[in-house]
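S.K.: Okay, here's the prediction I keep looking at, along with the sequence it came from:
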Amino acid sequence: MSSRFTSGAIAVLALSATLTACGSGGSASSGSGSGSGGSGSITVGLITKTETNPYFVTMKKGAQAEAAKDGVKLLTAAGAYDGDNAGQVTAIENMIAAGVKGILITPSDPKAIAPTLDRARQQGIVVIALDTPPDPQNSADALFATDNLAAGKLIGQYAKVRMAGKTTKIATLDLTPGVDVGVQRHNGFLAGFGIAEGDPSIVCEADTGGDQAKGQTAMENCLQKAPDINLVYAINEPAAMGAYQALKAAGKDKTVTIVTIDGSCTGVSALSQGQFAADSQQYPLKMASLGVDAVMNFAKTGKKPSGYTDTGVSLIAATPAAGVDSKDAAYGQSNCWGS
């Protein structure tokens, strides 16, 4: 639809830091960018899925802080909504025209964005995926992200211990079909809990797009289908909070265990209040800062980053579970992100 494209095309593209890099030393030997063979500023682009999700807001702040520290320019953009591939394509094209040395991106549609990433790389621009790999993954030079399979396993293992001795009825609130982050987290949860896809203990599966409102609707529908649900796996905190709201409205919030992934300050607070039982904490600030540093190093030395860098994950739990390594809410608060 034209309205969708227009909203994506006007996704924010702003100069969020205007700092001149040190003028000594050589710049990258290839690629479009400002300056060659000596002095000139280094420009880095960051494209997130949205400007509203606290996770990506935090990622942007991390990139801004690192760019200021390193003395580089940072251009930022985002889709109008999660899944806005047209907006991200427009942002990449604008950044190519602006002469960036590298693009950091959290792909909204990993498969659809790949050809545009390839075009950027063909012009000598280094492309680093943050949080979500493109499809195929080698459409980016490097990936800095949480080990999403491990994050899912941690909350699955925790839930297994918490539900010991009970007949478990599970609702899985997932992301979007085919998106690698959601698939890995879902599969990790199942592996940690010790079950396979199709296990009879899974009484409801629903996609939420990682959105709170959709998570609430999904949970309401699941409760209609299976009122005796007692364990909820949620792809992220917004979906988990939506599930909690639905459970609270149904008077079931005290009897259903919710486990999720994110580790934001809001999520850890919800965990402290008993709304969530466990939360795998990830570190978007680290992804962003490592990404900016990698582009700066490429601009100065011509050496591209490559492969996958695991930016870490920790299980934050309201109460410990025997045999499962976890941190308490105080640790979660001291290492959380967002407000």
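M.R.: Received it, and whenever you're ready, just let me know what you need.
S.K.: CA atoms for contacts and neighbours, from now on please.
M.R.: Noted.
S.K.: what sits against the residue most central in space within the chain?
M.R.: In the chain, the C-alpha nearest the mean C-alpha coordinate belongs to residue 131, at 4.4 Å (CA atoms, centre = their mean). Under the criterion of CA atoms under 8 Å, 6 or more residues apart in numbering, the neighbours of residue 131 are 106, 143-146, 181, 284, 287.
S.K.: Would you mind listing which of those residues are buried?
M.R.: Neighbour counting over these (16 or more other CA atoms under 10 Å) leaves 106, 143-146, 181, 284, 287 as the buried ones.
S.K.: Take the contacts of residue 131 and write them to CSV, including secondary structure.
M.R.: Written out in CSV, the entries for the contacts of residue 131 read as follows (DSSP: H, G, I helix; E, B strand; the rest coil):
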residue, secondary structure
106, coil
143, strand
144, strand
145, strand
146, coil
181, helix
284, helix
287, helix
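S.K.: which one among the residues you listed gets closest to residue 317?
M.R.: Lowest distance from residue 317 to those (CA to CA) belongs to residue 146, with 18.3 Å.
S.K.: what about versus this one:
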Amino acid sequence: MLHRLPNIFTRSLFLLFALLFVIGSLMSCSDSSTKKNDQANEKSDLPQTAIKAGKYIILDTRTDQGDRATAKKNAENTLKKYPSLDAMVGLWAYNVPQCLEALKDVGKEGKVKLISFDEDELTLQGIKDGHIVGTVVQQPYEFGYQSVKYLKALVENQTVDLPDNKQLDIPTKVIKQENVEDFWSNLKSLQKLGQQANNSPRPTEGHYFAFVVNLPDPFWSYARAGCYKAEQDFNLVCDFKIPHDGSSTEQNRILETLIQKEGLAGIAVSPLDPNNQTEILNKVAEKVKLICHDSDAPESNRLFYLGTNNYLGGRQVGKLIKEALPEGGQIMIFVGKMDVLNAQQRRQGLIDELMDKPISG
């Protein structure tokens, strides 16, 4: 009898291991099923607007029509609806400052990555404080200064060397915590130059131009400084015009009024709705020299575009997202209006960068 005990013991161990294997398999199937169900539920929670871009999911693009209260409400609603959100990306200057305010209200600053466009002072402070990853900045001072300089050259029939695409690019810069202080200091110097020029007696003779922007925003204060400095440097007059309600209707009214003014020789404009402003822009181009800045209207008879290559700027925003979220994540995009070309180009550049698409041309 005793000599059979080892066999019984061996068979018992075998049965025990077999039973553990079966239990483990069942648990594995259960975990796999649960994981699949979780993934299915996660997918079902995504909006139909969601875009899969490599390792990233762009949930949607929220617009606010240039209204800051709406911009903050968009941010608040996003945080409520998507508690697992990884990043908020703003494509216009005021978007990320509003996102930061919404995050502060719920004590989540620093927990959701913020990536911005433009050099709003609240953004720069947020970068300095470590709440914002970084921002891709334009050079609005140069928008103002160079627009006036080129309009003067056009009126005086000087040769303006243009690339085949009729786009004069003003380079962007990437600002992060390590260079924000130097950049901000330089901005203040440019503002001081503009204030000094503005405090000087305005020229009463010389060419008369107008610089028309898209909506009220601190961003444009730097362009205004550039215009004022150009007035002094080139001895001419440049009116600075803002559609205070941020609408194309108001912008069109400003353009109509300007071309009735005696002596006006040229206009630089950032079109709010280029697809639906071709008629008014062509009317302006018949009367005076017309160029676009900041956002283009390539189907119009404008002479050329001066400003940021917004597509490449969007690619730089995408690179900042990759640095902040190397393993991927869920992203919400915020912008004022999607019918403006600069918004379309920045967004597309961002998406293409996250998808690792090659840059053509």
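M.R.: Good, I have the coordinates. Since the structure is predicted, the reported quantities are computational estimates derived from the model, not experimental observations.
S.K.: ok, the buried ones among the contacts of residue 131 of the first structure vs residue 329 of the first structure, which is closest?
M.R.: Proximity of those to residue 329 of the first structure, judged by CA to CA, is greatest for residue 284, which lies at 18.7 Å.
S.K.: Next one: that closest one from residue 151 of the first structure, what distance?
M.R.: Between residue 284 of the first structure and residue 151 of the first structure the distance is 14 Å, computed by CA to CA, to the nearest Å.
S.K.: need the strands for the first structure, in chain order.
M.R.: The residue ranges that make up the strands of the first structure, judged by DSSP state E, are 14-17, 43-48, 73-78, 102-105, 126-130, 142-145, 170-174, 202-207, 231-234, 257-262, 278-281, 307-310, 314-317.
S.K.: Check the gap between the residue nearest to the centre of the first structure and residue 141 of the first structure for me.
M.R.: Counting by CA to CA, the gap between residue 131 of the first structure and residue 141 of the first structure amounts to 14 Å.
S.K.: for residue 129 of the first structure, same thing?
M.R.: The spacing between residue 129 of the first structure and residue 141 of the first structure, counted by CA to CA, is 8 Å.
S.K.: Compare the two (neighbour count), which wins?
M.R.: When neighbours are counted by other CA atoms under 10 Å, residue 129 of the first structure and residue 141 differ, and residue 129 comes out ahead with 29 against 19.
S.K.: and the corresponding residue of the second structure for the more buried one, what is it in contact with?
M.R.: In the second structure, the residue paired with residue 129 of the first structure according to TM-score structural alignment is residue 116. When the contact criterion is CA under 8 Å, 6+ apart, the partners of residue 116 of the second structure are 89-93, 95-96, 123, 132, 134-136, 317.
S.K.: which residue ranges form the helices in the second structure?
M.R.: Counting by DSSP state H, the segments of the second structure that form helices are 5-45, 68-81, 95-105, 121-129, 140-155, 180-199, 219-234, 248-258, 278-287, 310-324, 341-354.
S.K.: Need these in CSV (columns: distance to residue 334 of the second structure).
M.R.: Rendered in CSV, the data for the helices of the second structure read as follows (distance: least, CA to CA, whole Å):
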stretch, distance to residue 334 of the second structure
helix 5-45, 20
helix 68-81, 8
helix 95-105, 6
helix 121-129, 14
helix 140-155, 21
helix 180-199, 23
helix 219-234, 17
helix 248-258, 20
helix 278-287, 27
helix 310-324, 13
helix 341-354, 10
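S.K.: To residue 173 of the second structure, which of these lies closest?
M.R.: Nearest to residue 173 of the second structure among these is helix 310-324; the distance by CA to CA comes to 8.7 Å.
S.K.: Pull the distance from the closest one to the chain's centre.
M.R.: 9 Å (CA atoms, centre = their mean, to the nearest Å).
S.K.: Over which residues of the first structure does that helix lie when aligned?
M.R.: Counterpart in the first structure of helix 310-324 of the second structure, with TM-score structural alignment as the criterion, is residues 284-298.
S.K.: do you know which of the helices of the second structure lies nearest residue 205 of the second structure?
M.R.: Comparing the helices of the second structure by their distance to residue 205 of the second structure (CA to CA), the top pick is helix 219-234, with 10.5 Å.
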